[in-house]
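Peer 1: Following is a predicted model, sequence given first.
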Amino acid sequence: MFESLEQVREISAKWLQSYNEERPHDALAGLPPAIYRAQLERGSSPLTVSR
């Protein structure tokens, strides 16, 4: 299935990056974390904190 342990590490790292940064998250109003973070830094997040 894999040619080497290094290949497994490379594929895993790419998947982890995509999973954590690029795919939409329900908890972030359907936004990927990278986009949510950019909006949050600009002060234009679609999510608000209730007080």
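Peer 2: Nice, I can see it.

Peer 1: When you work out contacts or count neighbours from here on, use the C-alpha atoms and nothing else.
Peer 2: Noted.

Peer 1: which stretches of this structure form helices?
Peer 2: For the chain, the helices identified by DSSP state H occupy 5-17, 33-42, in order along the chain.

Peer 1: Put this next to the previous one:
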Amino acid sequence: MFYNTDWSGVSISDFINILDDYLHWYNEVRIKQSLGYLSPMEYRRNLGLIA
């Protein structure tokens, strides 16, 4: 997300929104083979670590 990206025309508020969207995807949407093809949040929910 950050490498090879020109952020010169992006405002701070736009950057925060882009970063927030990326973090949401990274923690709640992307799947990991090592977690049984679940997202990190789904994996934690299945373990009963979060509500």
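Peer 2: Yes, it's here. This one's a predicted model, so the numbers in the text were calculated from it and none came from an experiment.

Peer 1: Can you calculate the TM-score here?
Peer 2: The TM-score (TM-score structural alignment, normalised by the length of structure 1) is 0.63; 41 aligned residues with a C-alpha RMSD of 1.8 Å.

Peer 1: Looking at the helices of structure 1, which is nearest to residue 26 of structure 1?
Peer 2: Nearest to residue 26 of structure 1 among the helices of structure 1 is helix 33-42 (10.4 Å), distances taken as C-alpha to C-alpha.

Peer 1: helices or strands up against the closest one?
Peer 2: With contacts defined as 3 or more C-alpha pairs under 8 Å, 6 or more residues apart in numbering; DSSP states H and E, helix 33-42 of structure 1 has no helix or strand neighbours.

Peer 1: From residue 10 of structure 2, how far off is the aligned residue in structure 2 for residue 15 of structure 1?
Peer 2: Structural alignment places residue 15 of structure 1 opposite residue 22 in structure 2 (criterion: TM-score structural alignment). When distance is defined by C-alpha to C-alpha, to the nearest Å, residue 22 of structure 2 is 16 Å away from residue 10 of structure 2.

Peer 1: Which of these two has more residues huddled nearby?
Peer 2: Per other C-alpha atoms under 10 Å, whichever of residue 22 of structure 2 and residue 10 has more neighbours is residue 22, with 14 against 11.

Peer 1: So which of the helices of structure 1 is nearest residue 24 of structure 1?
Peer 2: Minimum separation from residue 24 of structure 1 across the helices of structure 1 (C-alpha to C-alpha) falls at helix 33-42, 7.2 Å.

Peer 1: What lies in contact with that closest one?
Peer 2: Judged by C-alpha atoms under 8 Å, 6 or more residues apart in numbering, the contacts made with helix 33-42 of structure 1 from elsewhere in the structure are 20-25, 28, 45.
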